[in-house]
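Trainee: Sequence below, structure please.
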Amino acid sequence: MTDFPSKEAQQKLLIELAHAKMPFGKYKGKYLVNLPEFYLIWYRQKGFPKGKIGQQLAQMLDIKINGLEPIIYNIQRKFEKR
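Mentor: Now for the predicted structure:
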């Protein structure tokens, strides 16, 4: 059985994801939620980078594909970066 993060840990990860910015490349400094979907798809085809940024890019692609960006924008407005 897989252990899932606690509700608090999940909330922390979502807040962190909402405030995450691209650390390199053409879109350096942009919030991940503001990256074009085609760019995230390109990364998926190429292979996401290793580590935390790769996980965040993959998560953001899932969010965008499912049309959930408004949730991320809401989190940005309501919760400060931790």
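Trainee: only C-alpha atoms for contact and neighbour calcs from this point on.
Mentor: OK.
Trainee: what about the helices in this structure?
Mentor: Listed in chain order, the helices of the chain (DSSP state H) span 7-19, 37-46, 52-65, 69-78.
Trainee: The last one: which residues count as buried?
Mentor: With burial defined by 16 or more other C-alpha atoms under 10 Å, the residues of helix 69-78 counted as buried are 69, 72, 75-76.
Trainee: Please give the structure of this sequence too, so both can be compared:
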Amino acid sequence: MKQEKPHILMRLCQEYMPYGKYKGTMYCDLPISYLEWFSRKGMPQGELGMLLSTMYEIKLNGLDSLLRPLRKSASHN
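Mentor: Below you'll find the predicted structure:
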């Protein structure tokens, strides 16, 4: 049976940047300036790029409040 991936928004509140200036920072805590830099330079390929692009769109559109309940839920796991 194929294992389902966690919901993307939950992953943003549970997983960490794997390299670079903000290595070890949860995706939802990355500063918008860092995400803007990636947007200008080009997002990484694959899953990382998808997560960073999603976080960039959330922050760009002022939708950070969507993540608050997920952050609380993730901190209890």
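Trainee: how close does the aligned partner of residue 25 of the first structure in the second structure get to residue 14 of the second structure?
Mentor: In the second structure, the residue paired with residue 25 of the first structure is residue 20, using TM-score structural alignment. With the distance defined as C-alpha to C-alpha, to the nearest Å, residue 20 of the second structure ends up 18 Å from residue 14 of the second structure.
Trainee: same question, residue 67 of the second structure
Mentor: Spatial separation of residue 67 of the second structure from residue 14 of the second structure under the definition C-alpha to C-alpha is 11 Å.
Trainee: Next: residue 54 of the second structure.
Mentor: The gap separating residue 54 of the second structure from residue 14 of the second structure is 14 Å, by C-alpha to C-alpha.
Trainee: I appreciate the help and will end here.
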